[in-house]
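> Generate coordinates for the sequence data below:
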Amino acid sequence: MQTLLLFFNICIAFSLVFVEGVQSVHYEELSTLLMIKSSLIDPSNQLEGWKMPSNAAGNQSLHCNWTGVWCNSEGFVDRLHLSGMNLSGNVSDHIQELRSLSFLNISCNMFDSSLPKSLGSLTSLKTIDVSQNNFIGSFPTGLGMASGLTSVNASSNNFSGYLPDDLGNATSLESLDFRGSFFVGSIPSSFKHLHKLKFLGLSGNNLTGRIPREIGQLASLETIIIGYNEFEGEIPSEIGNLTNLQYLDLAVGSLSGQIPAELGKLKQLETVYLYKNNFTGKIPPELGNATSLVFLDLSDNQISGEIPLEVLELWKNFLTGPLPESLGQNSPLQWLDVSSNSLSGEIPPVGLGSLPILQRLELANNNLTGQIPDDIALSTSLSFIDVSGNHLESSLPYSILSIPNLQIFMASNNNFEGQIPDQFQDCPSLSLLDLSSNRLSGKIPESIASCEKLVNLNLQNNQFAGEIPKAISTMPTLAMLDLSNNSLVGRIPANFGTSPALEMVNLSFNKLEGPVPSNGMLTTINPNDLIGNAGLCGGVLPPCSTTSSASKQHENLRIKHVIMGFIIGVSIILTSRDGFLHWEDGCIKRWYLYNSFFYDWHNKSNKEWPWTLVAFQRISFHQ
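The predicted model follows:
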């Protein structure tokens, strides 16, 4: 019995010591948080509630309710979430005293100091996010000892130095993001041990060297974003081992050689950015085996040869030959850009309209001939079409403006002729229409005013005739209008200058006439945007002549009056004396008749006569 009592007392004693010890640790963590706060600058008072309690002895766990602080079931600080609080200053070395901290997020703040080296002592960390700040210096080493670490995000800072080599020991890592700083050197070889890594982001640094072949050992990788560096050499063929890869970005660098055919082995690959490098040779036809590929950007390289694919972003290369006839065989293509090459031949006449998810079609600045295929209007997904700078001819497809999601249509510098399809009521999304430098004719359709989202309309350098549609002046979003170098006639609509959004208009070199309306933006328009219209006057142009067309008519009447009076006078003078006596009575009657007629004519003209009627007097003739 005494033995049991002794054991019971010992247990109570140990319990009291343990409780006191735990309370002491909790108090230490509370104090640690206050020391962390003391090194921060908090202009928005986000951490105003971080205060020492009045009764510290009984409130050791009060800090677990502070803003951005979470504790685990034992009352120890487990999460510190201080993102987006406009904090700056320094991250205190005392943070290493939060031994149970598994989650640290201080992203989206204003820190411009260096991270403390003691951060590497937080071996319980699973997630650390210091992104979207201005941290400087090297990234702390030591986190490789955090066996449970799954995510490191240090993107969008000003870190420098080398990438932390020891992170290769954090074999539980799934996401590693060091994008957008000033790291130098090469990719650490230790990273080959990160077999669980799904996301690797190193883009936008000053990294050099070759892409290591060991990258092919990271079989879990789904996303690789390491472009905008100074990597050189070829893409390692081992990249074809990354069977889970969906997104590959190696854009903007000094990579060279041929594009590896092994990319075609990646059945889950959806997006590839390889633009602005020094790749040469032909596009490997094996890429067509990457059946999930929906976006491929190889632009601004030195790739040559014909196009073997249906999924392309290839602008500014040296591609030749025609577009493939198979282009429209139900491809998952979303974006086709082969502009600024040397492609020739006709656009495949059938198929483009059947591409189920095609959104952008960019064929500009090539040597394409023929016409735009009629079936392109069958597409319900197309929002962007640019075929400018080719040799396309014939008329525009009648229903091309009926594509429901069409926002931008550019077809300038071609040989299109005929009238614009009068289908503008069917294009509610159209914001830019550029048909300049073609041979289009006829009148500008009134229905163009139904495009309530149209911002830019360029019809310059065509053969349009007729008057400017008055409804254009009511278009709510039209900001830029160019109708120059056509054969438009008539007057500028009276309310043209008061268009609600109009900022730039060019009507030069047409056959417009009459006064320029003195309202809105027309009062400050550059006169060069109106020149070449001999009949225009007023406003910013020289004033209109004071002699109006009505006054010219009255002037003609006055001339007629003079001529009539002259004829009558000569007739009287030339009449012989013998016939005069017989003619006198009739002449007097005629004269009074004419006088009455001229008087009425004079009153209607409401102008002074050029001569004055006087009393008739007998004229004596002498032989």
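
> only C-alpha atoms for contact and neighbour calcs from this point on.
Noted.

> Break down the stretch 201-350 of the chain into its strands, ranges please.
Remark: strands assigned in the stretch 201-350 of the chain by DSSP state E, counting those that start in this stretch are 206-207, 223-225, 232-233, 247-249, 254-257, 271-273, 278-281, 295-297, 302-305, 318-321, 335-337, 342-346.

> Counting by contacts, list what the last one packs against.
Right, strand 342-346. strand 318-321, strand 367-369 (3 or more C-alpha pairs under 8 Å, 6 or more residues apart in numbering; DSSP states H and E).

> Run the chain-centre distance for whatever helix or strand comes next after that strand.
Downstream of strand 342-346, the next assigned helix or strand under DSSP states H and E is strand 360-362. In terms of C-alpha atoms, centre = their mean, to the nearest Å, the centre of strand 360-362 is found 14 Å from the chain centre.

> neighbouring contacts of strand 360-362?
Identification of contacts with strand 360-362 by C-alpha atoms under 8 Å, 6 or more residues apart in numbering yields 334-339, 382-387.

> repeat that for 10 Å
313-315, 333-340, 352, 381-388, 406, 408-410 (C-alpha atoms under 10 Å, 6 or more residues apart in numbering).

> Proceed likewise with the subsequent sequence, for comparison:
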Amino acid sequence: MITQSHCYCFSVIMTIYFSLLFHTLASPTQKFCRHDQKDALLKFRGEFLIDASNPSPWNKSSDCCLWEGVKCDDKSGQVISLDLSYTSLNSSLKTNSSLFRLSYLRHLNLNGCNLQGEIPSSLGNLSRLTLLDLASNQLIGEIPASIGNLKRLRYLNLGANTLIGKIPASVGILDELRDLILAANELTGNIPDSLGNLSSLLYLRLSANHLVGEVPASIGNLKELRAMSLGQNSLSGNLPISFANLTKLNHFSLRSNNFTSMLPSYMSGFHKLEHFDVGGNSFLGSFPKSLFTIPSLQTVYLEENQFTGSIEFENTSLSSPKLEILYLAHNNFDGPVPKSISKFLNLRELHLSHNNVTGPIPRSISKLVNLDYLDLSNNMLEGKIPGFLWRLTTMTLSHNSFSSFEKSSQESLIQALDLNSNSFGGPFPHWICKLKGLSFLDLSNNLFNGSIPPCLRNLTDSLTELILRNNSFNGVLPDIFANATELRSFDVSRNKLEGKFPKSLINCKLLQLVNVESNRIKDKFPSWLGSLPSLHVLSLRSNEFYGPLYHRHKSIGFQSLRVIDISHNDFTGTLPPHYFSNWHGMTTLTEEDDRYMADIVNDFIFYRNSMGMVNKGVEMSFERIRQDFRAIDFSGNRIYGKIPESIGSLKELRLLNLSDNAFTSDIPRFLANLTKLETLDLSRNKLSGQIPQDLDKLTFMSYMNFSHNLLQGPVPRGTQFQRQKCSSFLDNHGLFGLEDICGETHVLNPTTSQQHEELSESEEQMFNWVAAAVACGPGVFCGLVIGHFFTSHYQEWFTEKFGRRKVRVTTRAR
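Sure, this is the predicted structure:
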């Protein structure tokens, strides 16, 4: 029976209950920070160099469980999570750090904190950790074996540091691990077998290290694995048979290793695979047809291997309907472009360059309505370019044998068009003038003739690269660049163009390269180009330019210039002492030099400038100029007077050619300031006096030529001088000390050896150099450079604007 007292007690209880409930709803949950935890956090923060401009937001008087980056257990008040990612700690983790007093920590995230030094073994004391992220710091040393103490760990990320040594076998103890990320370090040795114990692992990323040996068979135990990235190591051998067990993989990468085996024949078993990348190895065998039966497949990278035979796809309805990107470039595939490629209706990018593919472009490609990017360059294709391709945005068909164009009935969307090195002839294709969105145009190395049409003016507001080199274009070079504010490269070299140099280029403030060499342009030196802030390379070589290089009251800027070749013209006059004072691009190296000559920065085009060279009469081209290359070639003109003193300030200069002019007076001693100089030619001038002994200090020097001057006195005895040919000192009757260079007979009997010397000099003149060491070490003469040194093959470019993937830059002689 319920009494009145019972009712009263019940009423009191309910009042207290609702009061507590109201208080709970009206105020946030209280997390009472333990004093020892607060003390440990504050001492840990005090172990680092705090940026005075960015003080710690932790307030000593407040509850530490409410501090930014700190989370506590609601009941115990113990700190269970510490996330200081991207906080500049600027110091190392100490062995006795107060951090290790936070023994209840489950999550520790110090990603991007500028941590330095080694990972202390005492980190293994935090045995309750389930997440540990120390990525993107400057950690060094080995991964401590004590990492195996963290047996509850599910996420481990030590990537993007400078860790060395082997991956400790103790990592294999962490049987709850789901993510293991050790990428982008300096780790060595084999992949430990013990990783096969991580049966719960979903993501394994060991790329960009120095790992060697074979992939261990134990990897096949990781049956839950979703992603495996082992790229950019030195792994080799065969993929283990157990690899077939990884049927849940959706991402697999072995890019840039040393595999020389064949791909497994059971590829179709990876029925969830989306991304497959084995590019940059030496895999052998025929085209892996079974790979393309996987329904989930989206991207495939097989480029830069040794695959052979024809490209064939399984004649089955099980083909990969989701395939979007296919890279087959740089292999040994032959035969035609397969008609069956039309089954991949979602294909957006197709890369078949640098193979031996033959025949015409199949009309079945017209069914690929989503195709946007097509690269068939460097094959043996021929015939007409089909009209349906004009709906693409990026098309490179260079280095084939295409000879004509098929008209298109649809509006063109082309933004980047590379037809370089084919067999196109006749006049400039006027329909190109209607490609309103065109940004990249390369028609070089073809048989085009006639004039360059003024209608190109219609494109100049969008063009970034205009390359018409090595055709037979003639007539006046049109002055059409008033609106070309995006233009970065302009190359019309090796044609038959006449008239004036186009002054409207002054509007091209982004211009980096100008090359008009080997034409018939007749004009004064365009000193106004010096005002262009980004101009790096200028070649006026082998034209009919005339007059002085210097005009009083006209400042010579060229602040960004790296390479200038104005040789073989008719320039005259003297150069004042301060002539090179503002050429800062040859004085210091900047961060931009890491990008220059490798790609045109910002926006889009990735391409490679090259140098055409003649080595003893044999033409070569090197597809990449060394990034720190600096060169001046004023040879073959009529410049006279003293060599300007300001040239001694160009500390980064690698090549200097003032030959075949009329310079007088002594060879200036300030040339010894050019400590990185590798090539020096002062021949065929009227220089007198002695060769400065200070030039003996130029230890990078590989080639020098002082012949045909009025020099006298001793030849320096340094190694760099003694390695030169006798012809480098020819026709300086006052020079002596040539016995070791020319031989006793030549020195004592100059008349009887005259014929031999003339032959030697004739051989040297075949170089007609512009000499440069291309990717060489100190004192190594790597390429007498020779002839027309920058004919600029623009290849393997792409555009970030169009979402293109960068291809790895390689350097090869063509």
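
> Now the TM-score, please.
Comparison of the two superposed chains (TM-score structural alignment, normalised by the length of structure 1) gives a TM-score of 0.73, and 508 aligned residues with a C-alpha RMSD of 3.3 Å.

> export the strands of the stretch 201-350 of structure 1 to TSV and tack on distance to residue 584 of structure 1 and mean neighbour count?
Formatted as TSV, those follow (distance: least, C-alpha to C-alpha, whole Å; neighbours: other C-alpha atoms under 10 Å):
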stretch	distance to residue 584 of structure 1	mean neighbour count
strand 206-207	115	22
strand 223-225	113	19
strand 232-233	116	17
strand 247-249	111	19
strand 254-257	112	20
strand 271-273	107	19
strand 278-281	109	19
strand 295-297	103	22
strand 302-305	104	18
strand 318-321	98	18
strand 335-337	96	22
strand 342-346	90	19
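
> closest to residue 103 of structure 1 out of these?
Among these, the nearest to residue 103 of structure 1 by C-alpha to C-alpha is strand 223-225 (23.3 Å).

> residue range for that closest one in structure 2?
Counting by TM-score structural alignment, strand 223-225 of structure 1 lines up with residues 227-229 of structure 2.

> can you count the residues close to the closest residue to residue 53 of structure 1 other than its chain neighbours?
Distances taken as C-alpha to C-alpha, 6 or more residues apart in numbering put residue 59 closest to residue 53 of structure 1, at 6.7 Å, once the chain neighbours are dropped. Neighbour count for residue 59 of structure 1, taken as other C-alpha atoms under 10 Å: 15.

> what do you get for the one 3 residues further on?
Residues lying near residue 62 of structure 1 (other C-alpha under 10 Å) number 17.

> contacting residues around it?
Per C-alpha under 10 Å, 6+ apart, neighbours of residue 62 of structure 1: 26-27, 30, 50-53, 56, 75.

> Sort out for me which of the residues you listed are in helices.
Counting by DSSP state H, the part of the contacts of residue 62 of structure 1 found in helices is 26-27, 30.

> For those residues, which entry has the maximal number of neighbours?
residue 30 (26 neighbours).

> Work out the gap between stretch 196-206 of structure 1 and the centre of the chain.
Computed by C-alpha atoms, centre = their mean, the separation of stretch 196-206 of structure 1 from the middle of its chain amounts to 27 Å.

> Just the terminal-to-terminal distance for that stretch.
26 Å (C-alpha to C-alpha, to the nearest Å).

> Identify the residues contacting residue 408 of structure 1.
360, 382-386, 429-434, 454, 456.

> And it? What does it align with in structure 2?
Residue 408 of structure 1 maps onto residue 416 in structure 2, by TM-score structural alignment.

> how close does that match get to residue 351 of structure 2?
15 Å.

> do residue 337 of structure 2 as well
Distance of residue 337 of structure 2 to residue 351 of structure 2, computed by C-alpha to C-alpha: 11 Å.

> quick one: common contacting residues for the two?
With C-alpha under 10 Å, 6+ apart, residue 337 of structure 2 and residue 351 have common neighbours residue 376.

> I'd say residue 76 of structure 1 and residue 64 touch.
Yes. The pair residue 76 of structure 1 / residue 64 is scored as a contact, 8.0 Å apart, by C-alpha atoms under 10 Å.

> what's the closest of the contacts of residue 62 of structure 1 to residue 286 of structure 1?
Closest to residue 286 of structure 1, out of all of those and judged by C-alpha to C-alpha, is residue 75, at 57.9 Å.

> Can you give me the separation between the closest one and residue 125 of structure 1?
For residue 75 of structure 1, the distance to residue 125 of structure 1 - C-alpha to C-alpha - is 17 Å.

> the more surrounded of those two?
residue 125 (26 against 19).

> Could you find the closest non-adjacent residue to that one?
residue 102 (3.9 Å).

> Aligned to that neighbour, what sits in structure 2?
Counting by TM-score structural alignment, residue 102 of structure 1 lines up with residue 106 in structure 2.

> Repeat that for residue 140 of structure 1.
Under TM-score structural alignment, residue 140 of structure 1 pairs with residue 144 in structure 2.

> check contacts around the corresponding residue of structure 1 for residue 479 of structure 2.
When structure 1 is aligned by TM-score structural alignment, the residue opposite residue 479 of structure 2 is residue 470. Listed by C-alpha under 10 Å, 6+ apart, the contact partners of residue 470 of structure 1 are 446, 449, 492-496.

> so of those, which ones are in strands?
Using DSSP state E, no member of the contacts of residue 470 of structure 1 sits in strands.

> Now which residue in structure 2 aligns to residue 250 of structure 1?
Matched by TM-score structural alignment, residue 250 of structure 1 corresponds to residue 254 in structure 2.
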